[in-house]
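A.B. asks: After the sequence you'll find the predicted model.
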Amino acid sequence: MEELPYALMSHSGGSRGFPKNYETIVKKHFQILYMEEYSKNKNVYAPKIQALLLWWHLPILDKQLLDSLPNLKVIASSGAGVDHLDLKLIKSYGILVSNTPGVGNDSTADMGMTLMLASAKNVVKGNTISCSSDTKEFDFNWVGDDITEATLGIIGMGSIGYCIAQRAKAFRMRILYHNRNRRTLEEEAAVGAEYCSNMTDLLQRSDFVMVVVTLTPETHNLIGKEELQFMKPTATLINISRGQVIDQDALAEALNKGIIKAAALDVTHPEPLPRNHPLLTAKNIIVTPHIGNATDKTRRRVAEKIVQNASAMLKGLPVKDIVTAP
């Protein structure tokens, strides 16, 4: 029986390593080698490693590591985003790269809706009040916001953004969207979405603004002080893309000054934020620890996808998730 190729991974278990209960998925196609063992026996293992499987928290992927892996042919990365990879450097070694777009669309879209609903309905504050030992009575004149028939502005109508629009339609929301490329008229009609060629127009009209863009140099600080000023003072900003897409200092100021009503973030930069960061004590904010697609079903599918991609690339089979260098 032919020996399975070696795949290098960061580490096993814990809060940031590859889940032990997913290792059987990898072992169907690869022999797993973790960084600690590799570092101790580089001379033995370096020539054997053909694949690098990147879970959510990866080893330092730099020239030094790539130079030490003479037979590395493929890098399979979890998640759709590849902003953590130096694609030009990797390509210079002739190494193929794949990602897992689409696998987490539904769970991430669910998270976007969850954050919007939780913020609008004061779920986090309500739980604190309900569980507090100091609570003697409830203020029944304390109200939140309606989602149903409100206006949702989606910035970034890619696959996840469209999944959000499908969910928002069920709430009879008016859907506006801004995207680099306009969707087809049929796609717009299916969810009742209106295209805004100007993002300012979307910001001014939306009760809820959800950011779902890919992080690129063009989208870095896409939402800054000026953009926040365009939003309604009653509006809520939701970010499920990348923390760098929003000017976090400007957002904290906007919340504290009442420029916008609330914000709900599943992503920040860095993650976690420093404990003294002004966002953590800003008014009307919810921050969650980048758990948009953190479900067992989705994570298993991601693990299966990175393994399938890596195995197929090594065999010279077609893989639709190949990432090209810019």
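C.D. replies: Arrived safely, thanks for sending. Numbering: from 1, shown residues only.
A.B. asks: CA atoms for contacts and neighbours, from now on please.
C.D. replies: Will do.
A.B. asks: who touches residue 54 in this structure?
C.D. replies: 9-10, 75-78 (CA atoms under 8 Å, 6 or more residues apart in numbering).
A.B. asks: export those residues to CSV and tack on distance to residue 85, neighbour count and secondary structure?
C.D. replies: Shown next, in CSV, are the contacts of residue 54 (distance: CA to CA, whole Å; neighbours: other CA atoms under 10 Å; DSSP: H, G, I helix; E, B strand; the rest coil):
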residue, distance to residue 85, neighbour count, secondary structure
9, 15, 22, strand
10, 15, 22, coil
75, 10, 25, strand
76, 11, 28, strand
77, 9, 28, strand
78, 12, 25, coil
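A.B. asks: adding another structure so you can compare the two:
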Amino acid sequence: MPATRLNVIVTRRLPESVETRMKELFDVELRDPDTPMSREELAAALRRCDVLVPTITDQIDAGLIAQAGDRLKLIANYGSGIDHIDVATARQRGILVSNTPGTVTDDTADMTLALMLSVTRRIPEGLAEMQAGNWQGWSPMAHLGGRMGGRRLGILGMGRIGQAVARRARAFGCQVHYHNRKRVRPEVEADLEATYWESLDQMIARMDIISVNCPHTPSTFHLLNARRLKLLKPTAVIINTSRGEVIDENALARGLKAGEIGGAGLDVYEHGTEINPTLRSLPNVVLLPHMGSATVEGRIEMGEKVIINIKTFADGHRPPDQVVPGML
């Protein structure tokens, strides 16, 4: 590596403390205003920097990577999910990719439980009634939701976040079940008091709540497709704080509208900001703007991991959070 400071381009605004530290260590181009870069802007950035720091709003596909300059040696992603980056093509070009795993585990798990409570206890409906000034006083039969305790929770994806969701759900008295690509270690299963289901179909047909906590990969695209959604109990609730592409959003909307699914709490969507309009209109659906990881603490920790990855690389070592295609 050259003795001169690395040129680093950041595609979105980050917490002030993170940007300040980056400016101390590297030659940094910061993004202002805080809007996603166009494809042309991304291509230009890839041609002139040593390190690119993108976020989930940046699609770094094979076509863009092909336009990268010889200087580009590291894509230090700000976030743990890397399905927006063609890691295999980057590797072929000799470009390393890193991410920030573990920084948003608790924040995302907290939001998952918040959505479970919001849907099962009908919190948004009560909030809307109060904000509209329509509340006429307490009634024994008004705003009846369901109790969390005793419900069967099926977790789809028992990684860091799935396990954090399981611990929280147990505190609410839920029975924890899960389906995963590989069964977790017996001691983890025992600690979580979790029941493993090899068959996803059999699990979701028996659950009261399904929580999607797996990444988006080719094998998980539409994992909850129209056929599987029809297996759900009509009172079942779906929560998704992972990736929208895991669920067939149109099929989900149809099932909710037809009363075949009890409710949904969504923080992510199959087509980004283009959300199925049916979902917006249903009272038993809670929609959030991808804010599961949005805490000050989490955002700063993500930035600190990015800096460590870049600094380690600048010192001639492998970034601690390097991603390789075999991990995906």
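C.D. replies: Arrived safely, thanks for sending. Here the structure is a predicted model, which means the values were calculated and not measured.
A.B. asks: Any idea what the TM-score is?
C.D. replies: Scored against TM-score structural alignment, normalised by the length of the first structure, the superposed chains reach a TM-score of 0.89; 316 aligned residues with a CA RMSD of 2.6 Å.
A.B. asks: so where do the helices sit in the second structure?
C.D. replies: 16-25, 39-48, 62-65, 87-92, 105-120, 123-131, 160-171, 186-192, 200-204, 226-229, 249-257, 277-281, 296-314 (DSSP state H).
A.B. asks: Tell me the mean distance between the third one and the first structure once they are aligned.
C.D. replies: Here helix 62-65 of the second structure, set against the first structure after superposition, deviates by a mean of 5.3 Å using mean CA distance after the TM-score superposition for the first structure.
A.B. asks: if we can go back for a sec, to residue 267 of the second structure, which of the helices of the second structure lies closest?
C.D. replies: For residue 267 of the second structure, the closest of the helices of the second structure is helix 105-120, at 8.6 Å, according to CA to CA.
A.B. asks: May I see the buried residues of that closest one?
C.D. replies: Buried residues in helix 105-120 of the second structure, counted by 16 or more other CA atoms under 10 Å: 105-113, 115-120.
A.B. asks: how big is the offset of it relative to the first structure?
C.D. replies: Averaged out, helix 105-120 of the second structure is 0.7 Å away (mean CA distance after the TM-score superposition for the first structure).
A.B. asks: Give me the contacts around that helix.
C.D. replies: 123-124, 145-148, 160-162, 164-165, 168-169, 209, 211, 237, 239-241, 263-266, 284-286, 292-295, 298.
A.B. asks: Give me the spatial nearest neighbour of the residue nearest the centre of the first structure, chain neighbours excluded.
C.D. replies: Residue closest to the mean C-alpha point of the first structure, counted by CA atoms, centre = their mean, is residue 241 at 4.8 Å. What sits nearest to residue 241 of the first structure in space, not counting adjacent residues and going by CA to CA, 6 or more residues apart in numbering, is residue 212, at 4.9 Å.
A.B. asks: what number of residues lie near that neighbour?
C.D. replies: 26 (other CA atoms under 10 Å).
A.B. asks: from what I can see it touches residue 153, true?
C.D. replies: No. Between residue 212 of the first structure and residue 153 there is no contact under CA atoms under 8 Å: 10.5 Å.
A.B. asks: Report the buried residues of stretch 208-220 of the second structure.
C.D. replies: Buried residues in stretch 208-220 of the second structure (16+ other CA under 10 Å): 208-216.
A.B. asks: Sorry, slip of the keys, the one I care about is stretch 123-131 of the second structure.
C.D. replies: Buried positions in stretch 123-131 of the second structure, judged by neighbour count with 16+ other CA under 10 Å: 123-126.
A.B. asks: Please apply the same query to stretch 136-156 of the first structure.
C.D. replies: With the criterion 16+ other CA under 10 Å, stretch 136-156 of the first structure contains buried residues 147, 150-156.
A.B. asks: can you check stretch 197-211 of the second structure too?
C.D. replies: In stretch 197-211 of the second structure, counting by 16+ other CA under 10 Å, buried: 197, 200-201, 203-211.
A.B. asks: okay if I get these as TSV plus distance to residue 231 of the second structure?
C.D. replies: Listed next are these as TSV, based on distance: CA to CA, whole Å:
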residue	distance to residue 231 of the second structure
197	15
200	10
201	7
203	9
204	7
205	5
206	9
207	10
208	12
209	13
210	12
211	15
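A.B. asks: so which of these comes closest to residue 57 of the second structure?
C.D. replies: Checking those against residue 57 of the second structure by CA to CA gives residue 211 as the nearest, at 23.6 Å.
A.B. asks: Please look at that closest one and residue 236 and confirm they touch.
C.D. replies: No. Residue 211 of the second structure lies out of contact with residue 236 (CA under 8 Å); the separation is 10.9 Å.
A.B. asks: Give the equivalent position in the second structure for residue 218 of the first structure.
C.D. replies: Correspondence of residue 218 of the first structure to the second structure, assessed by TM-score structural alignment: residue 219.
A.B. asks: separation between residue 291 of the first structure and residue 268 of the first structure?
C.D. replies: 12 Å (CA to CA, to the nearest Å).
A.B. asks: How about residue 293 of the first structure?
C.D. replies: Per CA to CA, residue 293 of the first structure is found 15 Å from residue 268 of the first structure.
A.B. asks: So the two - more neighbours on which side?
C.D. replies: residue 268 (23 against 20).
A.B. asks: Tell me which residues touch the residue lying closest to residue 85 of the second structure once chain neighbours are set aside, please.
C.D. replies: By the measure of CA to CA, 6+ apart, the closest residue to residue 85 of the second structure outside its immediate chain neighbours is residue 60, 4.7 Å from it. By CA under 8 Å, 6+ apart, the contact set of residue 60 of the second structure is 84-86.
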